[in-house]
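K.L.:
Below is the structure, and that's it, no one-letter string:
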C-alpha cells in the first residue's frame, strides 16, 4: 500500500510553536530588563551557537524593539560560564543547555 506525502512537509516545532532550527535545544533565561523586553522569563532555543540563538530571539520579539536594545548591553552565561568578550558566533551551545541573559544591574 502506497502512502502519500504532504505537498509541504511539516516542519518540526519547539514548545510554543517555534519552528525547529538545526542545533541543540535548550533554554534561554532572561533577567530584569531583558525579561521585561522579551515579555517572558524564559524560552527555548534551537541553535548551535549563542549568536544563532540570539538572532532567533530577536526575530521572535521583533515587535518589541526595546528587547533588541537591551540585548546590546547584556552579559551572557552559557551553562554557568561567562561569555565575556568572546565572539558570540564562536560560543557553542549544548543540548539541554542554558543561556542566562543578564542586563547591567544598578550598583554592580
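P.N.:
Nice, thanks for sending it over. What you are looking at is a predicted structure, and each value in this text was computed from that prediction instead of being measured.
K.L.:
hey, let's count contacts and neighbours off CA atoms from now on
P.N.:
Noted.
K.L.:
ok, residue 102 touching residue 36?
P.N.:
No - here residue 102 lies out of contact with residue 36, judged by CA atoms under 8 Å, at a distance of 11.9 Å.
K.L.:
higher neighbour count, those two?
P.N.:
Looking at residue 102 and residue 36 with other CA atoms under 10 Å, you find the greater number of neighbours at residue 102, namely 20 against 15.
K.L.:
ok, the residue most central in space within the chain - contacts?
P.N.:
Among the residues of the chain, residue 53 comes closest to the average C-alpha position under CA atoms, centre = their mean, at 3.8 Å. For residue 53, the contacting residues are 45, 46, 47, by CA atoms under 8 Å, 6 or more residues apart in numbering.
K.L.:
Comparison target below:
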C-alpha cells in the first residue's frame, strides 16, 4: 500500500467539502473506490466526469486498475472546467 494525497479541484473540492485528504491504496482504482465510499453523493458524480493526474502525469484513458501509486505521491482530481 502507498500513502498518497488526493487533491480536489473546483467542483470536486466543493463536492468533497475539503481541498485534499490522505489515502492509502495500491492503484488509482483502489484510491477512487475509497473516495466514493467516504464521499457518496455529488462527489461520485463529479468523479465520473473528471480527469486525473498521478504525480503530475495525466492518466488519460488508461485503466485505473493499471495505474500504480507511489509512496508519498499525489492524485489530482480535475473536473471539467468551463471556459476556453
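P.N.:
Cool, got the structure. Nothing here was measured: the structure is a model prediction, and the numbers come from that model.
K.L.:
Could I get the TM-score for this pair?
P.N.:
TM-score of the superposed chains, computed with TM-score structural alignment, normalised by the length of structure 2, equals 0.97; 84 aligned residues with a CA RMSD of 0.6 Å.
K.L.:
Generate a markdown table for the contacts of residue 53 of structure 1, with neighbour count as supplementary columns.
P.N.:
A markdown table is the format used below for the contacts of residue 53 of structure 1 (neighbours: other CA atoms under 10 Å):
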| residue | neighbour count |
| --- | --- |
| 45 | 30 |
| 46 | 24 |
| 47 | 23 |
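K.L.:
any chance of those in CSV, with distance to residue 57 of structure 1 too?
P.N.:
Converted to CSV, those look like this (distance: CA to CA, whole Å):
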residue, distance to residue 57 of structure 1
45, 8
46, 10
47, 11
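K.L.:
In strands, which of the residues you listed fall?
P.N.:
Among these, DSSP state E puts 45, 46 in strands.
K.L.:
So which residues of structure 2 form helices?
P.N.:
With DSSP state H as the criterion, structure 2 has helices at 11-16, 28-38, 42-49.
K.L.:
so which of these gets nearest residue 2 of structure 2?
P.N.:
Set against residue 2 of structure 2 and scored by CA to CA, the helices of structure 2 come closest in helix 28-38, at 9.8 Å.
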